[in-house]
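K.L.:
task: produce atomic coordinates for the following.
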Amino acid sequence: MSSTIWSVDDHLADILDAVKPLEPIELQLADAQGCVLVEDVVVRIALPPFDNSSMDGYAVRVADVTGASEEFPSVLTVLGDVAAGNDGLPGGGVVGPGQAARIMTGAPLPKGAEAVVPVEWTDGGTGEGPATTMRAHRDAPEGASGEVRVYRAATAGAHVRASGSDVKPGDLALAAGSVVGPPQVGLLAAIGRATVKVRPRPRVVVVSTGSELVQPGEELAGGQIYDSNSYALTAAARDAGALSYRVGAVTDDAETLRATIEDQLIRADLVVTTGGVSVGAYDVVKEALSSVGDEDEPGSGIDFRTLAMQPGKPQGFGSIGAEHIPLMALPGNPVSAYVSFELFVRPAIRRLMGLEEVHRPTVRAALTTSEALSSPAGKRQFLRGSYDEVSGTVVPVGGSGSHLIAALARADALIVVPEDVTSVEPGTETEVVLLR
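P.N.:
Okay, here's the model as predicted:
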């Protein structure tokens, strides 16, 4: 174990210097959600690829409906129907003078037509006055009455989605570094991309330790508690963008823990343990991993450190196995574990993803409290808080105890008290890390 007292910044810098982005791979579009693009995606086809109707109605020439009104409607001959998926009028027909084509939403504008008049502006081809519903339009038999009355004029391009009005060939669809979310998947599919080159989502394995831990749903015996850390940290890893895997709590046995971690390396880009990193007699993580860097695994090893922070003083970081998989050992107290995850593990996951910005956003907010907050000298303290964006204030939630998980569940921010500050008066502007 290192005898040096590490600062929060130095420990994080050491982690981010050691953790490298995952190698890019080509993934099918359906598998790329949550991944980060490593190259620009350029549009190859226009969107929309052809002029099409944004309404159910009639495709017309502008001159034929100029001056149309309910008193003096334009009466046009209906040539036929154009539905989505058709390539214009049957036989390549052209809308000529005095003619129209009944058209459905998304259908290509037929040749000769310049605009679309919505069905509500017509009699729907029934000869019975203005149509009041789309249903009247759709239910009218093809070529009903052979003509349609139009009661309003239309300008060129009215209710027409022009080809390329969304994107054009050569446009940048998505830039390298973009996260592929649902809208991005939709865009990629719309421009015909079946695969994309991305950095895969990191695989994070979470292992909690402690003979006192019991799985939720089981009965507690004397001296036992439920394993909350592995669930919380697995969820946090997933929230950060990773594929996360939870391993059931491992008892306080060094050989069992080491074997468990080694078994997990086949599916891990990052291993996170919680518990067993302090100075107690049963600090199994330290015992199991302090000598992991040996002749069979050159360059690997875990360094257990003391950090100038509260909560989260004991930390471990290094790599394990022939592939030098990063391993981060966090404290076992629930708040300590979660705060440590937010400060150190989440940025590491984001670095593995290849993202430029790996940190949570921070703001300055006025502390709202009835009395001054105390903080230990020489340590950076992270208090849980509730942030109000409208007022620009933050309220402490719960106390400073590292076991207060109920307060953590109500918090949406971390209030940062610097190392050289031992008291923070009400109204003081402080740094706040936003968690949601």
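K.L.:
please make it C-alpha for all contacts and neighbour counts, starting now.
P.N.:
Noted.
K.L.:
give me the contacts around the host helix or strand of Thr430.
P.N.:
Per DSSP states H and E, Thr430 falls inside strand 429-434. Strand 429-434 is contacted by residues 360-367, 387, 394, 412-417 when judged by CA atoms under 8 Å, 6 or more residues apart in numbering.
K.L.:
change it to 7 Å
P.N.:
360-367, 412-416 (CA atoms under 7 Å, 6 or more residues apart in numbering).
K.L.:
which ones among the residues you listed lie within strands?
P.N.:
Within the contacts of strand 429-434, residues falling in strands by DSSP state E are Thr362, Val363, Arg364, Ala365, Ala366, Leu367, Ala413, Leu414, Ile415, Val416.
K.L.:
which one of these is nearest to Gly276?
P.N.:
Nearest to Gly276 out of the ones in strands among the contacts of strand 429-434 is Leu414 (CA to CA; 24.6 Å).
K.L.:
identify the residue nearest Ser290 in space, chain neighbours excluded?
P.N.:
Leaving aside its chain neighbours, Ser290 sits nearest to Ile302 (5.9 Å; criterion: CA to CA, 6 or more residues apart in numbering).
K.L.:
from Gln315, how far off is the one you found?
P.N.:
Distance, Ile302 to Gln315, using CA to CA, to the nearest Å: 10 Å.
K.L.:
ok, these two, which is more surrounded?
P.N.:
Gln315 (25 against 22; other CA atoms under 10 Å).
K.L.:
find the nearest non-adjacent residue to Leu37, please.
P.N.:
Counting by CA to CA, 6+ apart, the residue nearest Leu37 is Val198, at 4.4 Å.
K.L.:
name the SS class of that neighbour, please.
P.N.:
Under DSSP: H, G, I helix; E, B strand; the rest coil, Val198 falls in the strand class.
K.L.:
who are the contact partners of it?
P.N.:
So Val198 contacts Pro24, Ile25, Glu26, Cys35, Val36, Leu37, Val38 (CA under 7 Å, 6+ apart).
K.L.:
report the buried members of these.
P.N.:
Neighbour-count burial (16 or more other CA atoms under 10 Å) is assigned, among those, to Pro24, Cys35, Val36, Leu37, Val38.
K.L.:
which residues touch the nearest residue to the last one once chain neighbours are set aside?
P.N.:
Taking CA to CA, 6+ apart as the measure, Val38 lies nearest to Ala176, with 4.8 Å between them; neighbours along the chain are not counted. Taking CA under 7 Å, 6+ apart as the definition of contact, the neighbours of Ala176 are Leu37, Val38, Glu39, Asp40.
K.L.:
so what's the residue count around the last one?
P.N.:
Translated: Asp40. When counting by other CA under 10 Å, one arrives at 15 neighbours for Asp40.
K.L.:
for the comparison step, fold the sequence that follows:
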Amino acid sequence: MMSVCDHPDLISVESALAILLADVSASKTRENVNVMEADGRVLADDVFSPMAHPPADNSAMDGYALRGKDLGVQQWFRISQRILAGDMATEELEPGCCARIMTGAAIPPGADTVVMQENAETNDAGWVGFSKLPKIGDNVRLRGEEINQDDVVLKGGRRLRPADLGLLAGVGIAEVSVKPRLKVALIATGDELCQPGTPLPDGHIYESNRYTLIPMLKRLGCDVVDMGLVEDELDALRTAFVQADQQADLVVTTGGVSVGEADFCRTVLDELGSIDLWRLAIKPGKPFAFGSLPDSRYVGLPGNPVSAMVTFHQLVVPLIQAMEGETRENQLVLKATLDQPVRKRPGRMDFQRGQVYVSEAGELRVRPHKRQGSSLLTTVSQSNAYLLLPRDGGSQEAETQVSVLMFDRLLN
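P.N.:
Prediction:
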């Protein structure tokens, strides 16, 4: 492992991420799951379609199927057959005739166009005329126009979404091969912390990091081992680390990772595995730890709640995605105009929080949160985006454009 403990400069987020991901490989094991249970799972392999979709030419709406070459030749058509969705359309459509047809029903042989029923007028003799004529081929879904047989439906490494499950079901796939869920153990440390719902002694605060990180881990599809709040005592921490290492692929702690701090987490990691303490060029969240235990990887987050969330979101999430075999998508960065000035000192990339909105004039604007403290979870709860302020940049005046990164499903 590359050691950066004594590096005199702050490490950029990009460099830290490159080190984190340098030797990561996803598990080669896989498991088969029912598509109905596959939401949020990562596909192990490409999925190929066993059929064309749609499987046959069919009507895109309720109306009348006819031969396109008959349009303009005659005004009235005899209704020679009726076809419902699910019916077999085997009868050849004769010239000058049409078929009453429902949405999704197979187009009869010889027909290639559907006139919507809103443009049709029938008479008692079983004939129909049209007030508006379509173009040849209108309102017909062609066989295989969405997916051909043997096409790649979804690529391996994709985290499945609800629409993906419907797509798989639509081509008859009932089971898929996915990567196993990553097991992540979470340990919160800090003698000043108390469990919510218990009396709060003077000088203490309620522990909140587990309440933000565990839902984020679950949204990533991880199996979470909640080790709870562990006191800053050597034997207690050693026991917690050993148990976490035995149960998890990744162990995450919050608190006690400030560079130079004489904390027991570092002592235990030095005993059981290895640890690097980094000073990141990121605000909030400068302290960050990374290492290994006998059977798992280790990540140590700062204790301040916003710092923990930002470093988790920007560094640990990509690590988890790599360990799960997920193909990471590029983050969508937009430009927005500042409602008010923002203060910043050069030296660290600043992930300030704010509310992005569209003005009445249609302009994308951002309203920075009034306060940006690393302990203030209101700055995340009341925001929908990061303001990405470059490492070497300084303060920005109102009405200037800044880069914004919209919160994703883990933060919203």
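K.L.:
TM-score for these two?
P.N.:
Scored against TM-score structural alignment, normalised by the length of structure 2, the superposed chains reach a TM-score of 0.78; 394 aligned residues with a CA RMSD of 3.7 Å.
K.L.:
coming back round to it: closest one of the contacts of Val198 of structure 1 to Val160 of structure 1?
P.N.:
Comparing those against Val160 of structure 1 with CA to CA places Leu37 closest, at 33.3 Å.
K.L.:
hmm, back to that, any of the ones in strands among the contacts of strand 429-434 of structure 1 buried? List them.
P.N.:
Buried among these (16+ other CA under 10 Å): Ala365, Ala366, Leu367, Ala413, Leu414, Ile415, Val416.
K.L.:
now check structure 2 for the residue matching the fourth one.
P.N.:
Pairing criterion TM-score structural alignment: the partner of Ala413 of structure 1 within structure 2 is identified as Tyr386.
K.L.:
max-length strand in structure 2?
P.N.:
The strand that spans the most residues within structure 2, counting by DSSP E, is strand 349-358.
K.L.:
now the buried ones among the contacts of Val198 of structure 1 as CSV including distance to His137 of structure 1 and secondary structure?
P.N.:
CSV is the format used below for these (distance: CA to CA, whole Å; DSSP: H, G, I helix; E, B strand; the rest coil):
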residue, distance to His137 of structure 1, secondary structure
Pro24, 51, coil
Cys35, 45, coil
Val36, 46, strand
Leu37, 45, strand
Val38, 48, coil
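K.L.:
going by distance to Ser291 of structure 1, which of these wins?
P.N.:
Taking CA to CA as the measure, Ser291 of structure 1 lies nearest Pro24 of the buried ones among the contacts of Val198 of structure 1, at 32.5 Å.
K.L.:
quick one: contacts for the closest one?
P.N.:
Residues near Pro24 of structure 1 by CA under 7 Å, 6+ apart: Lys197, Val198, Arg199, Pro200.
K.L.:
that older thread, give the residues shared as contacts by Ile302 and Gln315 of structure 1.
P.N.:
Here Ile302 of structure 1 and Gln315 share no contacting residue, scored by CA under 7 Å, 6+ apart.
K.L.:
state the distance from the closest residue in space to Gly93 of structure 1 that isn't next to it in sequence to Ser375 of structure 1.
P.N.:
Spatial nearest neighbour of Gly93 of structure 1, excluding adjacent residues (CA to CA, 6+ apart): Lys111 at 7.1 Å. According to CA to CA, Lys111 of structure 1 and Ser375 of structure 1 sit 76 Å apart.
K.L.:
those two: who's more crowded?
P.N.:
Ser375 (21 against 16).
K.L.:
in stretch 28-40 of structure 2, which residues are buried?
P.N.:
Buried residues in stretch 28-40 of structure 2, counting neighbours by 16+ other CA under 10 Å, are found at Arg30, Val35, Ala38, Asp39, Gly40.
K.L.:
what is the end-to-end distance of it?
P.N.:
Note: stretch 28-40 of structure 2 ends 18 Å apart using CA to CA.
K.L.:
then stretch 241-252 of structure 2?
P.N.:
10 Å.
K.L.:
and for it, what are the contacting residues?
P.N.:
By CA under 7 Å, 6+ apart, the residues outside stretch 241-252 of structure 2 that reach it are 182-187, 293, 295-300.
K.L.:
what's near enough to touch Cys5 of structure 2?
P.N.:
Counting by CA under 7 Å, 6+ apart, Cys5 of structure 2 has contacts Asp276, Leu277, Trp278.
K.L.:
ok, now Val184 of structure 2?
P.N.:
The neighbours of Val184 of structure 2, taking CA under 7 Å, 6+ apart as the test, are Cys222, Asp223, Val224, Val225, Ala248, Asp249, Leu250, Val251.
K.L.:
what about the residue of structure 2 positioned farthest from its centre, which helix or strand?
P.N.:
When distances are taken from the C-alpha mean of structure 2, Ala125 lies farthest, 57.3 Å away, according to CA atoms, centre = their mean. For Ala125 of structure 2, there is no helix or strand it lies in under DSSP H and E.
K.L.:
now swap in Leu237 of structure 2 and tell me
P.N.:
Judged by DSSP H and E, Leu237 of structure 2 forms part of helix 234-247.
K.L.:
what's the mean gap between that helix and the aligned bit of structure 1?
P.N.:
Here the mean offset of helix 234-247 of structure 2 against structure 1 after fitting is 3.7 Å, by mean CA distance after the TM-score superposition for structure 1.
K.L.:
quick one: name whatever helix or strand follows that helix.
P.N.:
Once helix 234-247 of structure 2 ends, the next helix or strand along the chain (criterion: DSSP H and E) is strand 250-254.
K.L.:
that next one aligns to what range in structure 1?
P.N.:
Counting by TM-score structural alignment, strand 250-254 of structure 2 pairs with residues 270-274 of structure 1.
K.L.:
mind listing the helices for structure 1?
P.N.:
Under the criterion DSSP state H, helices of structure 1 are mapped to 8-18, 62-65, 134-139, 182-190, 229-240, 254-264, 284-289, 334-340, 346-353, 405-410.
K.L.:
and whatever residue of structure 1 lines up with Gln314 of structure 2, how far from Ser74 of structure 1?
P.N.:
By TM-score structural alignment, Gln314 of structure 2 lines up with Leu343 in structure 1. Per CA to CA, Leu343 of structure 1 is found 70 Å from Ser74 of structure 1.
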